[in-house]
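J.: need a 3D model of the following:
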Amino acid sequence: MMKRLSPWNLGATLYMPATRTDIADAILTSKVEGLRSLVICLEDAVSEEDIPEALNNLQILLETLAKAKAASGSAHWPLVFIRPRDVSMGARLVKTMNLSPIDGLVLPKFTLASLSAWWNFIEHTHLCMMPTLETEEVYDVEQMRQLAILMFGHPCHERIIALRIGGNDLMNVISLRRPRHLTLYDGPMGYVIKMLVSVFATRGFALTAPVCEHIDDHDIMDKELALDMAHGLVGKTAIHPNQITKIEAALRVSDNDYADALRILNSSQAVFKSLGAMCEPATHRRWASAILERAQVYGIISDRGNGGIVRVPLSQQNQG
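T.: Here you go, the predicted structure:
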């Protein structure tokens, strides 16, 4: 069975300001359909003057979740993370609040220089990490290469579920905002995402896609999601519940890809043709394994558009 904290279980990660008072309902009552992961945000989504209110709400929420967990367990919950404002707030949360119901922290403005400060107080907890790459250093491929090498050999490696790409913050660094009629890939972020995938995915780190802030433009969302999948990203930040079904749909595996993946993992041939394309198990095996993992979580959808979603039990995924 796939680990609960697998990056494939993130799906559409919904960000909710910690000032909201309905977060417990979203976690405990399936109020938000299809929600797999949620981030309680104390950073950009909360103004400075509202921090005391947000922290008070968080304290009440944690007490509510702790009681619910003690009563019935939490295996059915979405993954729940907190995004503190900075390192000092993160350390304060760990020291003063009961974070036992929480799966991990989203680390804002994460850099090579801040890794040790975050790890100093996370190391001795159960918390996993989702560092966010969103500062000017991200544009420097050499700095990203150094960060990837350091994290790969660091004890934190086992705690990192995925790296989050902070699209809006990265655009802000260069004084830009995504045009309404273009995907994020049509501007400078297209290069940045490609570079980050090249640097981090080659070392086994999963990456998630930035938010699409044009909430009502479903055509742009669909185009962007197709590019997210083409770049191997494992999920996407959502800022509105109506984006969740779109992201879930993009993460479903086509029946053709699923069939190819099974053939690749079970074939004794070095090269063969499938559905008009060359399949080469020696070079396509890692792709095929990822396809089966996605299918296990999100199901299979027909390429011909004439079938429903098929869920794939792990027992049926013969990987040879």
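J.: CA atoms for contacts and neighbours, from now on please.
T.: OK.
J.: okay, Ala288 and Ser302: tell me how far apart.
T.: Distance of Ala288 to Ser302, given as CA to CA, to the nearest Å: 17 Å.
J.: neighbour count: those two, which is higher?
T.: Higher neighbour count among Ala288 and Ser302: Ala288, with 22 against 16, using other CA atoms under 10 Å.
J.: now name the helix or strand holding that one.
T.: helix 281-298 (DSSP states H and E).
J.: what's the next secondary structure element after that helix?
T.: Per DSSP H and E, the first helix or strand lying C-terminal to helix 281-298 is strand 300-301.
J.: so which elements touch that following strand?
T.: strand 253-254, helix 255-266 (3 or more CA pairs under 8 Å, 6 or more residues apart in numbering; DSSP states H and E).
J.: one more sequence to fold, the one below, so I can look at both together:
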Amino acid sequence: MEYKSRGGQKRDWEKEKLAYGVGPLMYTPAIQESAAEGVIERKYGGSYSLCFCLEDSIRDEAVGQAEKQLEKTLGEICEAWRAGQIKNEELPLIFVRVRTPGQLEQLGGKFLAYSDILAGYVFPKFSVSGGRDYIGIMKRLNEKNGRKMYMMPILESGDIIDMRTRKKNLYAVKDMLDEAGDMVLNVRVGGNDFCSYFGVRRRMDESIYDVRAVSKILTDILTVFSRDYVVSGPVWEYFAGDRELWKKGLEREIRMDLLNGFIGKTVIHPNQIPVVNSCMRVRKADYQDALSILDWEGDSLGVAKNNGGERMNEKKTHTTWAKKVLKLAEIYGVNDDENI
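T.: The predicted model follows:
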């Protein structure tokens, strides 16, 4: 069963649905000359989001070159879209990951010319220090622009590592994001950055949840943010290899992501896109249970067996879960195969 949106650009979906629809966000270096071609020729399909990176993927001495190439890339994509070479449903959500508030200030106004195809910006190492600068610039950009420009902060800075200050800093960041309001589309996490602080790296048959120090940080982030924001899962490094071990490892980690409350995934290769989209599809039993819970009928009982007769549904307890399931089903579809 498929549940796909019809109509205009994906970025014009209402904000709550769009937050769930970011899905696999593929990073590509902004300096890459063939990036526009990949979008225009639909090499990766349309069921993904794209982030042009000006940060870690670009050497310091090449930042100026990357900025010029990015402006050219955005211009080519925008021109192709306006000419009808790219249909609305084929255009991915497009973001730019900047290095600093200063770079956002420098590029943001200039890039408003591409707001037809640019959905917003991603902010690395977002923290109490510098966070308000990003938010202030985004507010000014939105005041100038006719279409909403979104922001997606990445929580990956060192001040989250220290347990003595973690709680204080996480809640301070949340207060800032709450003030930013509808500009915040997703909260993202930097799994590799956290791993680097501890000098560890997972193999294909290991998940981020096996790295206990890092999984504790991710748990704390979810505890603080996931009730009010869609929080996206950390990057998976592997995209090729014998016997598709990388794929099985990615599927395993996404299952754990979803169980813990993450929605979506950062990806670094086109091979990963269909895997993420497949894993985001809802199990048929979950979909049917969600419908039953949100359309509860009966006597005074608030608890009942599900349609399959194998588990309990409780209206009050499972309503939030059911709403999430239906949002995912609408965007990603439903799996008829219960073994998936």
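J.: got a TM-score for the two of them?
T.: Taking TM-score structural alignment, normalised by the length of structure 1 as the basis, the two superposed chains have a TM-score of 0.89; 303 aligned residues with a CA RMSD of 2.0 Å.
J.: how about the helix holding Ala288 of structure 1, aligned to which bit of structure 2?
T.: On structure 2, the counterpart of helix 281-298 of structure 1 by TM-score structural alignment is residues 315-332.
J.: now do the matching stretch: distance to the chain's middle.
T.: Centre-to-centre, stretch 315-332 of structure 2 and its host chain are 18 Å apart (CA atoms, centre = their mean, to the nearest Å).
J.: what does Ile165 of structure 1 align to in structure 2?
T.: Ile165 of structure 1 maps onto Val189 of structure 2 when the alignment is built from TM-score structural alignment.
J.: now its match: how far from Asn88 of structure 2?
T.: As judged by CA to CA, Val189 of structure 2 and Asn88 of structure 2 stand 29 Å apart.
J.: so which of the two has more stuff around it?
T.: Taking neighbours as other CA under 10 Å, Val189 of structure 2 and Asn88 compare with Val189 leading, 28 against 17.
J.: ok, now which ones touch that one?
T.: For Val189 of structure 2, the contact set (CA atoms under 8 Å, 6 or more residues apart in numbering) comprises Ile154, Leu155, Glu156, Leu218, Val231, Ser232, Gly233, Pro234.
J.: helices - which of the residues you listed land there?
T.: Using DSSP state H, the members of the contacts of Val189 of structure 2 that fall in helices are Leu218.
J.: can I get the contacts of Val189 of structure 2 in a markdown table with neighbour count and distance to Ala240 of structure 2?
T.: Formatted as a markdown table, these follow (neighbours: other CA atoms under 10 Å; distance: CA to CA, whole Å):
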| residue | neighbour count | distance to Ala240 of structure 2 |
| --- | --- | --- |
| Ile154 | 21 | 26 |
| Leu155 | 24 | 27 |
| Glu156 | 22 | 26 |
| Leu218 | 23 | 26 |
| Val231 | 26 | 26 |
| Ser232 | 29 | 23 |
| Gly233 | 28 | 20 |
| Pro234 | 23 | 18 |
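J.: which of the contacts of Val189 of structure 2 lies closest to Lys10 of structure 2?
T.: Using CA to CA, Ser232 comes nearest to Lys10 of structure 2 of the contacts of Val189 of structure 2, at 18.1 Å.
J.: so what corresponds to the closest one in structure 1?
T.: Under TM-score structural alignment, Ser232 of structure 2 pairs with Thr208 in structure 1.
J.: helices of structure 1, residue ranges please.
T.: Secondary structure of structure 1 (DSSP H): helices located at 23-28, 51-72, 87-96, 115-122, 141-152, 167-173, 188-200, 218-230, 244-251, 255-266, 281-298.
J.: and the shortest one, which stretch of structure 2?
T.: The alignment of helix 23-28 of structure 1 onto structure 2 (TM-score structural alignment) spans residues 35-40.
J.: how close does that stretch sit to structure 1?
T.: For stretch 35-40 of structure 2, the mean deviation from structure 1 after alignment is 2.1 Å (mean CA distance after the TM-score superposition for structure 1).
J.: picking that back up, and the helix holding Ala288 of structure 1, which residues are buried?
T.: Of the residues in helix 281-298 of structure 1, Pro281, Arg285, Ala288, Ser289, Ile291, Leu292, Glu293, Arg294, Ala295, Gln296, Val297, Tyr298 count as buried by neighbour count, 16 or more other CA atoms under 10 Å.
J.: tell me the one of these nearest Ala250 of structure 1?
T.: For these, the minimum distance to Ala250 of structure 1 (CA to CA) is 9.2 Å, reached by Tyr298.
J.: from Lys246 of structure 1, how far off is the spatially closest residue to that closest one that is not a sequence neighbour?
T.: With CA to CA, 6 or more residues apart in numbering as the criterion, Tyr298 of structure 1 has its nearest non-adjacent residue at 5.0 Å, and that residue is Arg252. Arg252 of structure 1 sits 10 Å away from Lys246 of structure 1, going by CA to CA.
J.: and these two? which has more neighbours close in?
T.: A direct count of neighbours by other CA under 10 Å for Arg252 of structure 1 and Lys246 places Arg252 higher, at 21 against 16.
J.: show me the contacts for the alignment partner in structure 2 of the more buried one.
T.: Under the alignment (TM-score structural alignment), Arg252 of structure 1 pairs with Arg281 of structure 2. Taking CA under 8 Å, 6+ apart, we find Arg281 of structure 2 in contact with Leu328, Ala329, Tyr332, Gly333, Val334, Asn335.
J.: how close does the first one sit to Met26 of structure 2?
T.: Using CA to CA, Leu328 of structure 2 is found at 19 Å from Met26 of structure 2.
J.: now do the second one
T.: Distance check for Ala329 of structure 2 against Met26 of structure 2: by CA to CA, it reads 22 Å.
J.: quick check: closest non-adjacent residue to Gln65 of structure 2.
T.: Residue nearest to Gln65 of structure 2 in three dimensions, not counting chain neighbours: Ile31, with 6.9 Å by CA to CA, 6+ apart.
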